[in-house]
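**Q** Quick one, structure for this:
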Amino acid sequence: MSYARTAILLAALTGLLVAIGGLIGGQGGMLIALLMAGAMNAFAWWNSDKMVLSMYGAQQVDRHSAPGLVAIVERLTARAGMPMPKVFIIDNDQPNAFATGRSPEHASVAATTGLLDRLSPEEVEGVMAHELAHVANRDTLVMTITATIAGAIGMLANMFAFSSMFGGHREDEEGGGGLGLIGGIVMMVLAPLAASLVQMAISRTREYAADAEGARICGNPLWLASALDRLEQAAHAIPNPAAERNPATAHLFIVNPLAGKGMDNLFSTHPSMDNRIAALRAMAAEAGMTWDVRANATTATAPAARQAGSPWGGAGGRRKGPWG
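**A** Presented below is the predicted three-dimensional model:
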């Protein structure tokens, strides 16, 4: 159902793009709109991952600089039968993570230092399994295409608005200029809004699917459920300046990095956290797993990365890597 819903929403987004092109220039405008979308998608196909990683100052790590994190990703990719992605760490105190790349063979996963400092190794494994699920499901490509088409719709809507305002339509010459002006303004406002709503709906759909697949990859839905609970609380308390400067990338992260409440409604890029955690706990219950309160309390008493023998670095204290 999630794939079918994603396909329907993508078709709606593409249809909106073509319709706006038709309003601007008839059949020729439709063709121009499709060509524009194709060119933008081709650029995003090759460059989107590099742009996003650079935007957040991500530094690539290996077995020497972040042995614990890389070992977790290696173990998960082997279990899922996937190629090993590039692994990055972002020097950001907000606990969060994302995946990017055009295919499983050209993918990258990134985690913030805040996530590695605050979560237990099991919770980190659940988070990275979620990100690898996005890669396996090719959500990184889907969301890149979605963002590109939404951007093209915004550009075309502005073009249509300006052409309406400055006499670009034949009806203006026949006394219908007021209607053209109003239509242009309405198009400039409503078309990007509609595109954003569809983009957000696709993002929410893919998050639910990645939670389910990530739980299967790591083997324990409760690891991811516990991680999501802690990430949600910390993400609202700790700002992410880079994400605030680039809100269009918010949908990439496992939890919304922007200030505000994450609600499962039309204007959210992520589903309700309560709904996500409930779904994961239901998966665990079906598999006969129970919520281990004692283990959860243990992981909450001291951040794993600050304990002796931290899996992210040397023995004792936070190990300095390429992020600081």
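**Q** going forward, measure contacts and count neighbours with C-alpha atoms only.
**A** OK.
**Q** right, and the helix or strand after the longest helix anywhere in the chain?
**A** When the chain is parsed with DSSP state H, its longest helix is helix 2-55. Using DSSP states H and E, the helix or strand that follows helix 2-55 in sequence is strand 59-61.
**Q** so how far is the longest helix of the chain off the chain centroid?
**A** Helix 2-55 sits 18 Å away from the centroid of its parent chain (Cα atoms, centre = their mean, to the nearest Å).
**Q** Quick check: which helices or strands does that helix pack against?
**A** Helix 2-55 sits against strand 97-101, helix 139-165, helix 177-218, with contacts defined as 3 or more Cα pairs under 8 Å, 6 or more residues apart in numbering; DSSP states H and E.
**Q** Now the second one: buried residues?
**A** In other words, helix 139-165. In terms of neighbour count (16 or more other Cα atoms under 10 Å), helix 139-165 has its buried residues at 139-154, 156-165.
**Q** List the residues that contact the residue nearest to Lys261 when sequence neighbours are not counted.
**A** Nearest residue to Lys261, sequence neighbours excluded (Cα to Cα, 6 or more residues apart in numbering): His236, at 7.6 Å. Listed by Cα atoms under 8 Å, 6 or more residues apart in numbering, the contact partners of His236 are Pro257, Leu258, Ala259, Gly260, Lys261.
**Q** Would you do the same for the sequence below? I want to compare the two.
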Amino acid sequence: MFARLRSSWPVLGAFLLVLGVSGTYSLLLCALLWWVGLPWWIGLIPFGFSLVGAEALHVLRDNEPPTKDTFVIARDDDSRVHAVLDRLCALTGLDRPVLRLYGAEGPNAVAHVPDRGPATVYVTADLLEQLDNQQLEAVLAHELAHLSHRDQRVISFAEGMSRWMLNLPISAVNLMYRVNEALWVLSLRAGTDWDPLFDAVEEVAEKRERIRRAEPLPLLLRPLALVVVLLGRGLIIIAALAVLPATLAGVLLFILTALPSNIVVLRLVRRRELAADRAAAELTGAPTVLASVLTSMTAAIPVSQPKGLSSLAAMDALSILPHTHPQPRETGAEDGFWRKSIALCRRAFSTHPPVAARVDALRDLASRRLTG
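**A** All right, here's what the predicted structure looks like:
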């Protein structure tokens, strides 16, 4: 039990640090309110908002696939990767995720769980071409560990906790967009074509024709539907006027609190990466294989990606490696104070631990398995 707690503490401690930063802001606000003679307990409200905002962001955000222009890998396309995935899912008891190919350069893999539909593991063509079966098993085990640990959900909640001052008004805007679309659909079914407010509906013309072909509302319900649409559109306009100043205030608060919040969230992301390495090594029973494949894959990651794939940085949190080559290796010429400071800042704002640290942790695990 102690060993299990010891291995899980780095991740738990990082998450508690995220909660601690938000709680510290509330305590500082309590102290300020007490000092000016106002009720101190009002300062606890932001902490509650951070919890509500984190959950609201998850519920209301559009959880789109991490990248477009992907293709399902059928068994006939690559039976080898399917056989490796089948074996890992049988060992873990996890539901089998969908395998998709995406267009990043270099060997890489990403785990993603959409709002609707099965979990998905994205892999690159270079990954399938350059890795043998044992190496491919180590990489896929790492991504299955992310799915098993629900890392996407945990990281999303942590980001919401650290950015609640922006997430609440943003979630309100997302909610207005969704209500706006529903009212537009209702107006079409009632026989009136009112354009959606804010131009919020994508592919309006295509949706308009599809809805018009659907069964319209009965004649007796159409007047009531139009009244609902009119009232709803008026409430949306009023809400938009109220949300705008809240959003501006949220931006100001975010600027003042963003630095420590981002640092602790990224620390959590790096800890989840180390935990996924450990889980993959324990599942496959080959920590040294994962260590060697991390080293070889890092050398093959390009310095930059094609312009059409600039959004790949958003996928780094659950990819086995960053999509662009990490900073150059430190040499003896980089012993100056400023160079060390820059390297420290880069690590603080990176989504992945240094590969050397990951390799050392895996080799330490391998040595303990041999001696244990």
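**Q** And the TM-score between them?
**A** After superposition, the two chains reach a TM-score (TM-score structural alignment, normalised by the length of the first structure) of 0.68; 263 aligned residues with a Cα RMSD of 3.6 Å.
**Q** Leu23 of the first structure versus the residue most central in space within the first structure, what's the distance?
**A** The centre of the first structure sits closest to Leu252, judged by Cα atoms, centre = their mean, with a distance of 1.6 Å. Leu252 of the first structure is 32 Å from Leu23 of the first structure, where distance means Cα to Cα, to the nearest Å.
**Q** before we move on, what about Val70 of the first structure?
**A** Applying Cα to Cα, the value for Val70 of the first structure to Leu23 of the first structure is 51 Å.
**Q** One more: His130 of the first structure?
**A** His130 of the first structure is 41 Å from Leu23 of the first structure, by Cα to Cα.
**Q** These two: who's more crowded?
**A** His130 (29 against 14; other Cα atoms under 10 Å).
**Q** Now do the SS call for the alignment partner in the second structure of Asn275 of the first structure.
**A** In the second structure, the residue paired with Asn275 of the first structure is Ala357, using TM-score structural alignment. State at Ala357 of the second structure, reduced to three classes by DSSP: H, G, I helix; E, B strand; the rest coil: helix.
**Q** Equivalent analysis for Phe88 of the first structure, please.
**A** Note that with three-state DSSP, the state of Phe88 of the first structure is strand.
**Q** residues in contact with Gly57 of the first structure?
**A** Ile90, Asp91.
**Q** no wait, Ala240 of the second structure
**A** Val173, Met176.
**Q** host element of it?
**A** Assigned by DSSP H and E, Ala240 of the second structure falls in helix 222-284.
**Q** got it, and Lys261 of the first structure?
**A** Counting by DSSP H and E, Lys261 of the first structure is part of no helix or strand.
**Q** Next one: it from Leu23 of the first structure, what distance?
**A** On the measure of Cα to Cα, Lys261 of the first structure and Leu23 of the first structure end up 37 Å apart.
**Q** Spit out the contact partners of the equivalent of Leu127 of the second structure over in the first structure.
**A** Aligning on TM-score structural alignment places Leu127 of the second structure opposite Leu115 in the first structure. Neighbour list for Leu115 of the first structure: Asp93, Gln94, Pro95, Asn96, Ala97, Val124, Leu231 [criterion: Cα under 8 Å, 6+ apart].
**Q** Over to Asp86 of the second structure?
**A** Going by Cα under 8 Å, 6+ apart, Asp86 of the second structure touches Arg96.
**Q** That one maps to what in the first structure?
**A** Match for Asp86 of the second structure (TM-score structural alignment): Glu74.
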